[in-house]
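Visitor: Structure of the sequence below:
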Amino acid sequence: MSHDTSTETIPQRAEAIATAARAGAKAWSGVGLAERRALLQQFAGLVEEHASEWVRIATEIKGLTPGTPPVGEEWISGPWATLYYAGHLAQTLVRMEQGGAPTDGFDIRPVPGDRVAVEVLPHSVWDRLLLSGFSAEVWCEPGVSADEVRSTAGLGLREPEAVRGTCVVLGAGNIFSIAPLDVLYVLYADNRSGALKLNPVTDRLLPVLEAIFAPFIELGAVQVFTSDLELGAAVIAHDGIDAVHMTGSEATHDAIVWGAGAEGAANKAAGTPVLRKPITSELGGVAPVIVAPGRWSKRDLEFQARHVATMRLHNSGSNCVAGQVVVLSKDWKQKDEFLAALRRAFADAPARPAWYPGTPGRIDAARSGATPFEEVGGTPERTLLPTLDPREDEAAYSMEFFGPVLGVTELPGTGAEFLGQAIDFANDRLRGTLGANIVIHPRDLKAVGEDRFEQLLAGLRYGTIAVNAWTAVGYLSPFATWGAFPGHTPDDIQSGHGVVHNGLLLQRPERTVVRGPFRPFPRSWATGSMALTPVPPWFAHNRTAHITGERLVRFSIAPGWLKLPKVFASALRG
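Guide: Next comes the predicted model:
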């Protein structure tokens, strides 16, 4: 419950937040599985109820024109992503309430490297219709058996009464479902109370977030607050806070863990962190888009160019998993045709502001290197770096631009040889391990062979890998995991530590592998795919994204056959 904090000092406010978090953890320990599911369902209803206000505020924050297709990004990456996750997490609770395991009804198969994979998408008839042609698997760490996956799934819900204390969630400022989804994960997977500190960009969403979390706030398990840097630091440091989860930059993570400035650098060099409590994090990185050479039709070139442009231009490039470096084969006969189509896709995508704070400076930094750049049109900020040298330490390989800047580099080879070199390049030269994308024609995939292709995927060290899809589909998939590839250490954190989402509450996930159709419906059928998905609503060029996005929200709160025709009608017009 909100109260007047205008006369309180920073230590007093931090004390109040920590005290409330402690009381909330105790209250949460008394909430069993059935009541936790009921709270989640109430939450979902409130998301749908307040979705229009959520999107209206998001539209204003990002400088979008109401009622235009770019607003669809806010419907899909805001209320719909949140609703979609809440509904699927509730399914996990139902299975556990009934004495089953979260993985009951999910196929598990062996994959390369002594791993097993849990098939998590599609899982329902609605998945098969709304995301027709898309699939996802969670690959577990090497050595984890199928039996272990089944027997350990559930995380904090295995003993809901054994609450693990309190957690401060440092909310992201770019995609507005991140903060509420992170809080749900803290509550249900980590089994802690959650104190959500908003990013200053999202302060205006405080009333909406308080409204959708009202059942949890009334219980005391959640609180939401705006803050400046000083209050945030005081809350994090408070003894009443047991853990921290953050979404943000690597620099912010290091300032929290090691301290700021020269003192922080010295602490990091000495291995003496100032934060002595667990921290999980999702920190973005430089995401590759590996384009396998092949023989493509003109329509394939145009569609996949728009696909790659979407990976960069969605949210004006202010995404932790925005594609940043396109890796092409210098031996691809259609390379120049594809680059021409990519330039057109950038120029033709609907204009939207480069709205995120600091974007102009990051674009200037991207353009100021030795590599030539092109202003490709559409908006003044859209930039192509067409000739990145794979042998040099280009800034694009280490700096996350977080804006509409896309680089291109070239490697030799075709087929499996090219894929192997591109994977080594991504692993060894690009900063971070959050997401990697591969675009490959089904004919060329068949030539490589499925077994060999999966071996190549096993060697690609990223937390989400998307084949003929964008890794954002992994973010949207509730049973998939979202986070860096495991193994980063606090002194070299790169894309972070730990995962979120993970609606099956798997204990030792390693990565998510997403696959999509190479062509949209109806052309998908020409490649042997029965996918029914037209141009996806998250594509930057989709003409009805705002309509489809809202209809997906209204559908998700109460799925039904009578609602499907309107969703499909809008999607097909996109």
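Visitor: Please count neighbours and contacts with C-alpha atoms only from this point.
Guide: Will do.
Visitor: Gln304 should be in a strand, yeah?
Guide: No - looking at Gln304 with DSSP: H, G, I helix; E, B strand; the rest coil, it is helix, so not inside a strand.
Visitor: okay, now it: neighbour count?
Guide: Look at Gln304: counted by other C-alpha atoms under 10 Å, it has 23 neighbours.
Visitor: In contact with it, which residues?
Guide: Val439 (C-alpha atoms under 8 Å, 6 or more residues apart in numbering).
Visitor: same check, this time on Val120
Guide: Contacts of Val120 (C-alpha under 8 Å, 6+ apart): Phe106, Ser135, Ala136, Glu137, Val138, Phe479, Ala480.
Visitor: among those residues, which are in strands?
Guide: Ser135, Ala136, Glu137, Val138 (DSSP state E).
Visitor: To compare against the first, here's the next sequence to fold:
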Amino acid sequence: MSSTMAVTTADSSELPPIYNKALNHLLQEDTPPLATLPDQEVLSIAKEILQAIYSQQWSEADQWPAQEAALYKLPGSAALNSAAASKFVMCTALMDYVRTFIEGLEYKVLGDKDKEEPPELLKKKRCVGEDVVVYGPVSLSATLPGNTFEVWTSSSDENTGKHTSKQKDKVQSFTTNDTKRVAVVLGAGNQSFLGIIDVLDNTLRHRRPVLLKHHPLRPWLAAPYAIILEPLATRGYFSQCQDVSIQVTKMLLSHPAVKHVHITGAYSTAKAVEEILMQANNSELSSSQVKSMITSELGCATPQIIDDGDYTTKELSHIAQMIACGKKTNCGSNCLSPQVVVLPKSWKQKHLFREKLLQELERQPTTPCYYPGSLEKNRSLVEDCKRFGSKCIIAVAPSVSAETKITEDDHVVVVECGTPGQKGYNSQPLLVEAFGPTLSIVELDDSNNNSSSSSQDDGMYLANFAVPFLNNKENIFGSLSCSIFIPKSKGPSYHESEPFQKVLSALNYGSIAINQMSLFGYTASTKGGIWGGHSLETLGQSGNGNIGDLYGIIGDGNCTAAKVVLYGPSLETKPLLDNSSPPPPVVLDVIRELICTDSIMKGVGKALVLICRRMFYAGISYLPILGRLVGDN
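Guide: Predicted coordinates:
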């Protein structure tokens, strides 16, 4: 937009100039409100964004992958692995999200008119019980073979009061022709792709113009984001600015044009934002209306639920490998990092599993805990547990590379919490999000389960003990995601059985992974699923609202209880991820070149160019050695 166009001046002289400039860019009166744009125009914007992703000009902008590796305190070979993985994850997450959004909107616009085939997820539909509708399963990704997911929904019923929404009294902020409305996205501090997905979800899906305030840990994301989001920025629907101070952020959120805030972060941050908005809108809005102005993806004491039954040694090893990998990735500073291992007290293999878990935690390498406050928080948590009398075991492991320095505090500490309701039980590690290298084990007392072994195979332990314990938020923090592990001995179709389906229906977590790491639940949100805390968890510990729903399955108010159920392959299958043997950077780069394109031939061509370039530079690097050998001869 031209700088000579009329604007609605940001009414906040105390804000720094960069903030006023960013706000004014979004408040131009000549800019059509994003909420009123025709779907075809939004499709055009999305397709331009996809082409910007394909260009890969963003992949080294401001050397952000190297700066991220430096943030992670990773030098040398570990830095190269980190950079390649970061670019790969950013690329696949963005491509999946935008491609799925385009497919969903094209079906909405063209479906009936042109007899367009519905997306695969919408073709498969079944019912579980009286009020649960399940869409899927469909393949999660071509790069994740053997993994499928479903979207489970429950219709709201205002008359019966079932599945009461947390947002009945909403502020409809972006549905009019008023241009004086802006959404603020507070960038995440722990992953580089989260902020831009949050921006896309707010602009494309919810049609809100967005001002992104970057997290102070990741200022260098401004460069790649600017390239990818240029189609939104040039139309006046996106601007970004760096963090200045907490006080400036408070002033920004209090600006009269800010009608929505999205947060990916901590529960305490979300509560602080709510207080700021309450003060800014105290005379105009009710408490519930202010809460409806905030969407958030917060943390969780992510449970890893081991079903009872007979596991092979290989199955136990693979469960341990997945839990250890999830815990040690990013040194546990992820909202979906495994935190609580939930075991049946009477399970005969529990001691063997503990051995396998400790072996994996000691085998997979340790990375430095870079996130501010993480080490201090977890050190304090472990010290409190020791004073309480809980057994705490440090799983000492090698560093991720010879050049990377780690300390004893960086290693995972396993805390034995005991059994709820029995002497010596320590609930403290379950009631907070560790966001660091602490892993707890709790045993649920299933001694009252007088069922026969055959009925136990029908999910009685999960239904009678695990689900009630986990759904009660006095027992464990959050409802974002969890994993359930079940042995092959229960039969290949056990997950389809009615008792197990009832368990899935009853478990109030936003994403449930079966025999898989819960991190792939986020992947599902970019493919038509959702990501967010469960809506029936009314405390909001894991946030409010969701990311995804790109086919409109949930919609706005049509469904108030929804979740994603992800199915991994058999536990006999070797897990995809292992921190001790990450894919070589060149492999990730080649795959990225192959898939980050709108044409297979283009992808093959770019991959071949990359391979030739790497071979050339590798050959050049050996010339000094060759010269010395020739000279010696």
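Visitor: Just give the TM-score of the two.
Guide: Here the TM-score for the pair of chains, by TM-score structural alignment, normalised by the length of the first structure, is 0.83; 527 aligned residues with a C-alpha RMSD of 3.5 Å.
Visitor: Alignment lookup: Ile102 of the second structure to the first structure.
Guide: Structural alignment (TM-score structural alignment) places Ile102 of the second structure against Ala90 in the first structure.
Visitor: quick one: secondary structure of its match?
Guide: helix.
Visitor: Please determine how far it is located from Leu46 of the first structure.
Guide: 15 Å (C-alpha to C-alpha, to the nearest Å).
Visitor: for Leu430 of the first structure, same thing?
Guide: In terms of C-alpha to C-alpha, Leu430 of the first structure sits 41 Å off from Leu46 of the first structure.
Visitor: Which residue of those two possesses the greater neighbour count?
Guide: Leu430 (23 against 20).
Visitor: Give me the most central residue, the second structure.
Guide: Tyr522 (4.4 Å; C-alpha atoms, centre = their mean).
Visitor: In terms of helices and strands, where is that one?
Guide: helix 520-525 (DSSP states H and E).
Visitor: Just give me the mean distance for the helix or strand just after that helix relative to the first structure.
Guide: The helix or strand immediately downstream of helix 520-525 of the second structure is strand 530-531, counting by DSSP H and E. Here the mean offset of strand 530-531 of the second structure against the first structure after fitting is 0.3 Å, by mean C-alpha distance after the TM-score superposition for the first structure.
Visitor: okay, strand 530-531 of the second structure sits on what stretch of the first structure?
Guide: The aligned range for strand 530-531 of the second structure is 481-482, by TM-score structural alignment.
Visitor: Whichever helix in the first structure runs longest: which residues count as buried?
Guide: Identified as the longest helix of the first structure according to DSSP state H is helix 10-29. Buried positions in helix 10-29 of the first structure, judged by neighbour count with 16 or more other C-alpha atoms under 10 Å: 10, 13-15, 17-29.
Visitor: what does that helix rub up against?
Guide: So helix 10-29 of the first structure is contacted by 5, 160-167, 192-195, 219-223, 230-231, 234-235, 238, 240-241 (C-alpha under 8 Å, 6+ apart).
Visitor: mind redoing it with 6 Å?
Guide: With contacts defined as C-alpha atoms under 6 Å, 6 or more residues apart in numbering, helix 10-29 of the first structure is touched by Glu161, Val163, Gly165, Thr166, Ser193, Gly220, Ala221, Leu231, Ala234, Val235, Gly240.
Visitor: Count the neighbours of Gly261 of the first structure for me.
Guide: Neighbours around Gly261 of the first structure, by other C-alpha under 10 Å: 10.
Visitor: Not counting its neighbours along the chain, what's nearest it?
Guide: Leaving aside its sequence neighbours, Gly261 of the first structure sits nearest to Ala255 (C-alpha to C-alpha, 6 or more residues apart in numbering; 7.8 Å).
Visitor: do you know how far whatever residue of the second structure lines up with that neighbour is from Lys250 of the second structure?
Guide: Using TM-score structural alignment as the criterion, the counterpart of Ala255 of the first structure in the second structure is Ala272. Noted for Ala272 of the second structure: a distance of 9 Å to Lys250 of the second structure, by C-alpha to C-alpha.
Visitor: Looking at these two, which is more packed in?
Guide: Lys250 (16 against 12).
Visitor: The more buried one falls within a helix, correct?
Guide: Yes - assignment of Lys250 of the second structure by three-state DSSP places it within a helix.
Visitor: Distance of it relative to His206 of the second structure?
Guide: Applying C-alpha to C-alpha to Lys250 of the second structure and His206 of the second structure gives a distance of 24 Å.
Visitor: Check Asn579 of the second structure too.
Guide: In terms of C-alpha to C-alpha, Asn579 of the second structure sits 37 Å off from His206 of the second structure.
Visitor: At which residues are the helices of the stretch 351-500 of the second structure located?
Guide: 374-388, 453-456, 460-461, 467-471, 498-506 (DSSP state H, counting those that start in this stretch).
Visitor: ranking the ones you listed by burial, who's on top?
Guide: Among these, helix 460-461 has the highest mean neighbour count (mean count of other C-alpha atoms under 10 Å), at a mean of 22.
Visitor: chain center to the helix holding Tyr522 of the second structure, what's the gap?
Guide: 7 Å (C-alpha atoms, centre = their mean, to the nearest Å).
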